[in-house]
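Colleague: when you get a sec, could you give me coordinates for this:
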Amino acid sequence: MNELKGGRICLRPFQAADIDLIEKLGTTPLYHQSAGFAIVRNAAEVQQVLHIYQERPESFVIVQQATGAAIGLVELNQRGVDPASGLDRTRELGFILLQEYWGQGYMTEALQVLLGWAFPQLALTEVWAGHYENNQRSARLLQKIGFEFRYEVTLPFKFIEQTQEKYYLLTPTRWQRLREKTNFFPG
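Modeller: Below is the predicted model of the structure:
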């Protein structure tokens, strides 16, 4: 797949040129503390993280169309591959945006574009998303998009400051109902 286009952003697969985005995300403590982005300490680690994103078929760079700048990422990660369990048709959403673009609607648009493509193209039955307890911006965004809170877990990791994560669910039926009720959703 090449690109998914919105009004102000497009989503495209990761490229070698996205090394600067990975370095910025991986060396800024804010992104590790608020979203669990991997800490990178050197050029080899930056390359390794970039390679991981390049290998994931449903990971995308958020590009600001007006400038061509890479401003964040969105991805859908598999939750399982067994068709008998149905997990092969579910995903977990991940997203992160450079701080200078917060509060401008870019991530809302990126998630609308991604989910508008993913539900029909991948025939998904569920999309899950989580956020650290202190990340209220992500909580508001998920609720705005239509995700419903389901549960909270205590994380077993001792190397992160956040110990609670809240999980939300969005189904294609709810997504479609919200699209039909409002002009908020594209397509």
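
Colleague: okay, CA-based contacts and neighbour counts for the rest of this
Modeller: OK.

Colleague: mind listing what's buried in the longest helix belonging to the chain?
Modeller: Using DSSP state H to define each element, the chain has its longest helix at helix 106-122. Under the neighbour-count criterion of 16 or more other CA atoms under 10 Å, helix 106-122 has 106-116, 118-119 buried.

Colleague: output the residues you listed as CSV; include the columns distance to I39.
Modeller: Converted to CSV, those look like this (distance: CA to CA, whole Å):
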residue, distance to I39
Y106, 24
M107, 22
T108, 25
E109, 27
A110, 24
L111, 24
Q112, 28
V113, 28
L114, 26
L115, 28
G116, 31
A118, 29
F119, 31
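
Colleague: spatially nearest residue to Y106 (excluding sequence neighbours)?
Modeller: The spatially closest residue to Y106, leaving aside those adjacent along the chain, is I9, at 7.1 Å (CA to CA, 6 or more residues apart in numbering).

Colleague: what is the burial count for that neighbour?
Modeller: 24 (other CA atoms under 10 Å).

Colleague: do the same with P172
Modeller: Residues lying near P172 (other CA under 10 Å) number 18.

Colleague: what separation is there between it and G80?
Modeller: According to CA to CA, to the nearest Å, P172 and G80 sit 18 Å apart.

Colleague: ok, E152 next?
Modeller: From E152 across to G80, the span is 20 Å (CA to CA).

Colleague: now stretch 89-105: buried residues?
Modeller: Buried residues in stretch 89-105, defined by neighbour count with 16+ other CA under 10 Å: 89-98.

Colleague: which one of those residues is nearest Q33?
Modeller: I96 (11.8 Å; CA to CA).

Colleague: run through the neighbouring helices and strands of the one helix or strand that closest one maps to.
Modeller: According to DSSP states H and E, I96 maps onto strand 90-97. Contact analysis of strand 90-97 by 3 or more CA pairs under 8 Å, 6 or more residues apart in numbering; DSSP states H and E lists strand 70-78, strand 126-132 as its packing neighbours.

Colleague: quick one more, to check against the first:
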Amino acid sequence: MYKNLATPRVTLRLISHKDAASMHAILNNPLVSQFNDYTTPLSKSEIKQLIQNDISGYYEGEVIRFTIKQNTLNKVIGSCGLYKINKEARTAFLGFELDPEFWQQGYMKETLQTLIPKLVMHYELIMLYAEVNKANTASCKLLEGLGFTNNENIWFCSLNNN
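Modeller: All right, here's what the predicted structure looks like:
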């Protein structure tokens, strides 16, 4: 369904098992894991299972997850995608992680501004949610800039895709 999506600085592609080492490093980074809802450290086998769950969820229509590759370095620097995709309600949750080395440089904004419209059209979404810890001020600011509104730790964005 999806080929690679490219911007001037990043390329997005569906996650695969070859991303396990990169995702292991990113998800176990304390600066990243402090805001996620899993217990660390994650073992390599747990990372492989997370990736397998994403792949299976993709084929079941419940999840779509992309890796974010920095083009110049040819390095995976994060991931993003949708989970809890509800086709009947036309809703989904947005999730994303980025290697701290690339924080505050606009990579995630560039990524999400490219990806969200394509996913909204494909899944015909009318509402997009994101669950973000209030202490994660950079992600909160990012979501606000993308048009999301906050209600406690849940962010939501009503979409004009009727």
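
Colleague: report the TM-score for the pair.
Modeller: For this chain pair, the superposition-based TM-score is 0.86 by TM-score structural alignment, normalised by the length of the second structure; 155 aligned residues with a CA RMSD of 1.9 Å.

Colleague: just checking, A118 of the first structure touches V127?
Modeller: No: the criterion here is CA atoms under 8 Å, and A118 of the first structure misses it with V127 at 9.4 Å.

Colleague: now A21 of the second structure: how far from C80 of the second structure?
Modeller: To C80 of the second structure, A21 of the second structure is 16 Å away according to CA to CA.

Colleague: cool, T7 of the second structure as well?
Modeller: 15 Å.

Colleague: got it, and W103 of the second structure?
Modeller: 14 Å.

Colleague: now A25 of the second structure
Modeller: From A25 of the second structure to C80 of the second structure the distance is 16 Å (CA to CA).

Colleague: looking at those two, which is more packed in?
Modeller: More crowded of A25 of the second structure and C80, by other CA under 10 Å: C80, with 23 against 18.

Colleague: corresponding residue for the more buried one in the first structure?
Modeller: Taking TM-score structural alignment, the alignment pairs C80 of the second structure with V74 from the first structure.

Colleague: how close does its match get to T154 of the first structure?
Modeller: From V74 of the first structure to T154 of the first structure the distance is 24 Å (CA to CA).

Colleague: repeat for H131 of the first structure
Modeller: From H131 of the first structure across to T154 of the first structure, the span is 12 Å (CA to CA).

Colleague: name the residues contacting each of the two.
Modeller: Residues touching both H131 of the first structure and T154 by CA atoms under 8 Å, 6 or more residues apart in numbering: E165.

Colleague: quick one: which of those two has more around it?
Modeller: Neighbour count, other CA under 10 Å: between H131 of the first structure and T154, H131 has more, with 23 against 12.

Colleague: so how far does stretch 59-78 of the first structure reach from one end to the other?
Modeller: Stretch 59-78 of the first structure has an end-to-end distance of 11 Å (CA to CA).

Colleague: equivalent analysis for stretch 27-34 of the second structure, please.
Modeller: End-to-end distance for stretch 27-34 of the second structure, by CA to CA: 10 Å.

Colleague: name the residues that touch it?
Modeller: When contacts are defined by CA under 8 Å, 6+ apart, stretch 27-34 of the second structure is touched by residues 26, 39-42, 97-100.

Colleague: residue range for it in the first structure?
Modeller: Aligned using TM-score structural alignment, stretch 27-34 of the second structure spans residues 26-33 in the first structure.

Colleague: which of the residues in that stretch are buried?
Modeller: Buried-residue list, stretch 26-33 of the first structure, by 16+ other CA under 10 Å: 26-27, 31-33.

Colleague: make JSON lines out of the residues you listed and add distance to N2 of the first structure and secondary structure.
Modeller: Listed next are the buried residues of stretch 26-33 of the first structure as JSON lines, based on distance: CA to CA, whole Å; DSSP: H, G, I helix; E, B strand; the rest coil:
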{"residue": "G26", "distance to N2 of the first structure": "25", "secondary structure": "helix"}
{"residue": "T27", "distance to N2 of the first structure": "28", "secondary structure": "helix"}
{"residue": "Y31", "distance to N2 of the first structure": "27", "secondary structure": "helix"}
{"residue": "H32", "distance to N2 of the first structure": "29", "secondary structure": "helix"}
{"residue": "Q33", "distance to N2 of the first structure": "31", "secondary structure": "helix"}
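
Colleague: so which of the residues you listed comes closest to R56 of the first structure?
Modeller: Of the buried residues of stretch 26-33 of the first structure, the one sitting nearest to R56 of the first structure (CA to CA) turns out to be G26, at 17.9 Å.

Colleague: for A118 of the first structure, see how far away the closest one is.
Modeller: Distance of G26 of the first structure to A118 of the first structure, computed by CA to CA: 27 Å.

Colleague: ok, now G146 of the first structure?
Modeller: Separation of G146 of the first structure from A118 of the first structure (CA to CA) stands at 15 Å.

Colleague: ditto for A38 of the first structure
Modeller: Between A38 of the first structure and A118 of the first structure the computed distance is 25 Å (CA to CA).
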